[in-house]
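Colleague: fold the stuff below for me.
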Amino acid sequence: MSAVHPFSHSNVGPTLRVIEETLRDVYWCFMHADTLPGHRACFTRALVDDILDYQRSLGMRLQARTDTNGSLPHVVLASDSHAFNLGGDLDLFCRLIRARDREGLLAYASQCVRGVHAFHVGLNANAHTIALIQGDALGGGFEAALSCNTIVAEEGALMGLPEVLFDLFPGMGAYSFLCKRIAPHQAEKLMLEGNVYTSEDMHRMGLVDVLVPQGEGVAAVEEVIRANRRIPHARAAMHRVRQMAQPVTLDELMQITETWVDTALQLGEKSLRTMDRLVRAQVRRGKAAA
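Modeller: From the prediction side, this is the model:
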């Protein structure tokens, strides 16, 4: 991965594998570390909680530093699974919607929103966040990637926001983050058509920053880090300027996700059966990848 000798950070939950290169100020977070045959590479409650716990821990450590020597921290979100992330936990959604459990659905969605917002604001420590997409990023998985400062994707990965297939919309940051990269009417079209695109297509749209052949994603991330290291103060200042000029606030994301929850609770059995079929397809895909 690099010339230094990184070490794994053990004080994280079982769904997350973390490698900290503290001398270089680079922190790698690999989702789905608990992958087993049939595993669905989605945002389970356990994964969301583990990401939030690590974000808080790392953010506090980075904020507490007194001598940074002009270093710009980099946090990389990646995956140990066949996919980057296939989105929200549809099985959980179905159970909560059928039970009319608004509180439970809102609690899950709110945790997801806190996670993407933390990546968006660099853990409140002015870190530069990078999504490394080496497999499909759909729904909430694509939203998580969009929340990062830089998206590096390998060719052949599929990306998109297919929630409209079950009459829902992506409500955990998609619109807010898309509108920072493309025009609002294009963002709405992407969300309401529900099409899935290749990483090559997304690069042409301006939604993927760096596109590389399969197997070259890590090297591309390292190049992004090297480029930022040449201009650490300018890059850090640009983070602050972006937050002033184009803020995406936690309050904005929370209000949108409440609309998502209320919309989800209106779904009928036909939409829920579509979710059920997608869950079964994810399980089959996980078994095939194993």
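Colleague: all contacts plus neighbour counts: C-alpha atoms, from now on.
Modeller: Fine.
Colleague: all the helices of the stretch 1-150 of the chain, residue numbers only.
Modeller: Counting by DSSP state H, counting those that start in this stretch, the stretch 1-150 of the chain has helices at residues 45-64, 90-98, 102-120, 140-146.
Colleague: this one as well, want them side by side:
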Amino acid sequence: MLNQYKHVEVNYLPEMETAVWKIKTEGIPNFTLDGLREFTRFAEDLKIMFTDNSYPLKYLVSCSAHEEVYNLGGDLTFFLNCIKNKDEEGLREYAYLSIDAIYNIYTSFDLSAVSIALVEGNAYGGGFECAMAHDLILSNSKAKFCLPEKKFNLFPGMGAYSLLCRKLNFKTATEILYGGNVYSSKEMFDFGLIDRIEDEKVGIDAVKNYIEKIDRDYNFNHSHFQCLKKVFPLQKKELLEITNIWVDACLKMNISDLRRMELIVNAQNRKLKQTL
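Modeller: From the prediction side, this is the model:
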């Protein structure tokens, strides 16, 4: 079976031909540099395991170990330190590893499978981008979605532009990118970004319930998402070029911008303490 990881928990459900990978974090539930480095190894292990026909695979599902948070996205404390120290190399490593992760998810890790994000808590920033990289998004009514980067004069640089502008009309995509607003799962469903709101069951039961509903049409669904990616192709080069702009923008942030970023970090830390 797959190796044990610190930041990812993996389970294979043979009766559903489904692999479930769960995001695990210590502290603020975000994507750390160590977590992204580990994700590269996890992605390679996943490809090796499921290239073997001993493990038939139809669905790849991501979810979170946190009940109230899918993922809060970028490691703002790491960003702050890099920006203050003019550490362009550190920012670029983080950005490139993020693109590797997003593109692996977008391409279903080069495996013949449909990817599903199970979002049962807040998906902010890079967490929202991660969810959007999947073929399908299953949510509950409590989940919230947001791209907050404009609040500190930055932009979401790990896939949001590429994914939103392919999935939505330009006006709606721009509204989400510019506004920094928090959206409910109902609003995301109405936009067409969420495929189903599932409140009857939670966790893996919600996934099983959903897959039972769509599995009869697996051949169509799998082919459908392959076709969409041909009609609206997304190359990794595009994602890297955009994230290079993000690195440059980080290094241009002023003291006021960084202060607003620090306020968000402080709010995240307070929220974390309340849950401990």
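Colleague: let's have the helices of the stretch 1-150 of structure 1 in CSV, adding mean neighbour count and distance to Asn195 of structure 1.
Modeller: What follows is the helices of the stretch 1-150 of structure 1, written out as CSV (neighbours: other CA atoms under 10 Å; distance: least, CA to CA, whole Å):
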stretch, mean neighbour count, distance to Asn195 of structure 1
helix 45-64, 17, 26
helix 90-98, 18, 18
helix 102-120, 21, 22
helix 140-146, 27, 13
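Colleague: can you redo the ones you listed as a markdown table with distance to Gly217 of structure 1?
Modeller: As requested, these are exported to a markdown table (distance: least, CA to CA, whole Å):
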| stretch | distance to Gly217 of structure 1 |
| --- | --- |
| helix 45-64 | 22 |
| helix 90-98 | 28 |
| helix 102-120 | 19 |
| helix 140-146 | 14 |
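Colleague: looking at those helices, which is closest to His82 of structure 1?
Modeller: His82 of structure 1 lies closest to helix 140-146 among those, at 13.0 Å (CA to CA).
Colleague: to Leu77 of structure 1, which of the helices of the stretch 1-150 of structure 1 lies closest?
Modeller: Of all the helices of the stretch 1-150 of structure 1, it is helix 140-146 that lies closest to Leu77 of structure 1, at 8.0 Å by CA to CA.
Colleague: follow-up on the earlier one: the helices of the stretch 1-150 of structure 1: which one's closest to His233 of structure 1?
Modeller: His233 of structure 1 lies closest, by CA to CA, to one member of these: helix 45-64, at 16.2 Å.
Colleague: what about the closest one, how far off from structure 2?
Modeller: Compared with structure 2 after fitting, helix 45-64 of structure 1 has a mean deviation of 2.0 Å; criterion: mean CA distance after the TM-score superposition for structure 1.
Colleague: mind telling me what Gln274 of structure 2 corresponds to in structure 1?
Modeller: Using TM-score structural alignment, the equivalent of Gln274 of structure 2 in structure 1 is Ala288.
Colleague: go on, Asp217 of structure 2?
Modeller: Counting by TM-score structural alignment, Asp217 of structure 2 lines up with Ile231 in structure 1.
Colleague: picking up where we left off before, just give me how far the host helix or strand of the match of Gln274 of structure 2 sits from the chain centre.
Modeller: Applying DSSP states H and E as the criterion places Ala288 of structure 1 in helix 269-289. Put simply, helix 269-289 of structure 1 sits 21 Å off its chain's centre (CA atoms, centre = their mean, to the nearest Å).
Colleague: what's the average distance of it to structure 2?
Modeller: With mean CA distance after the TM-score superposition for structure 1, helix 269-289 of structure 1 averages 1.2 Å from its match.
Colleague: that helix to helix 90-98, inter-axis angle?
Modeller: Orientation check (axes from the mean of the first three to the mean of the last three CA atoms, to 10 degrees): helix 269-289 of structure 1 against helix 90-98 gives 160 degrees.
Colleague: name the residues of helix 269-289 of structure 1 that come out as buried.
Modeller: Across helix 269-289 of structure 1, burial judged by 16 or more other CA atoms under 10 Å covers Ser271, Leu272, Met275, Asp276, Val279, Gln282, Val283, Arg284, Arg285, Gly286.
Colleague: tell me how far Ala131 of structure 1 lies from Met254 of structure 1.
Modeller: 22 Å (CA to CA, to the nearest Å).
Colleague: more neighbours: those two, which one.
Modeller: Applying other CA atoms under 10 Å to Ala131 of structure 1 and Met254 shows that Ala131 carries more neighbours, namely 26 against 21.
Colleague: Tyr55 of structure 2 and Asn153 of structure 2: what is the separation?
Modeller: Counting by CA to CA - Tyr55 of structure 2 and Asn153 of structure 2 are separated by 46 Å.
Colleague: what segments of the stretch 101-250 of structure 2 are helices?
Modeller: Remark: helices assigned in the stretch 101-250 of structure 2 by DSSP H, counting those that start in this stretch are 126-132, 160-167, 170-179, 185-191, 203-214, 218-231, 236-250.
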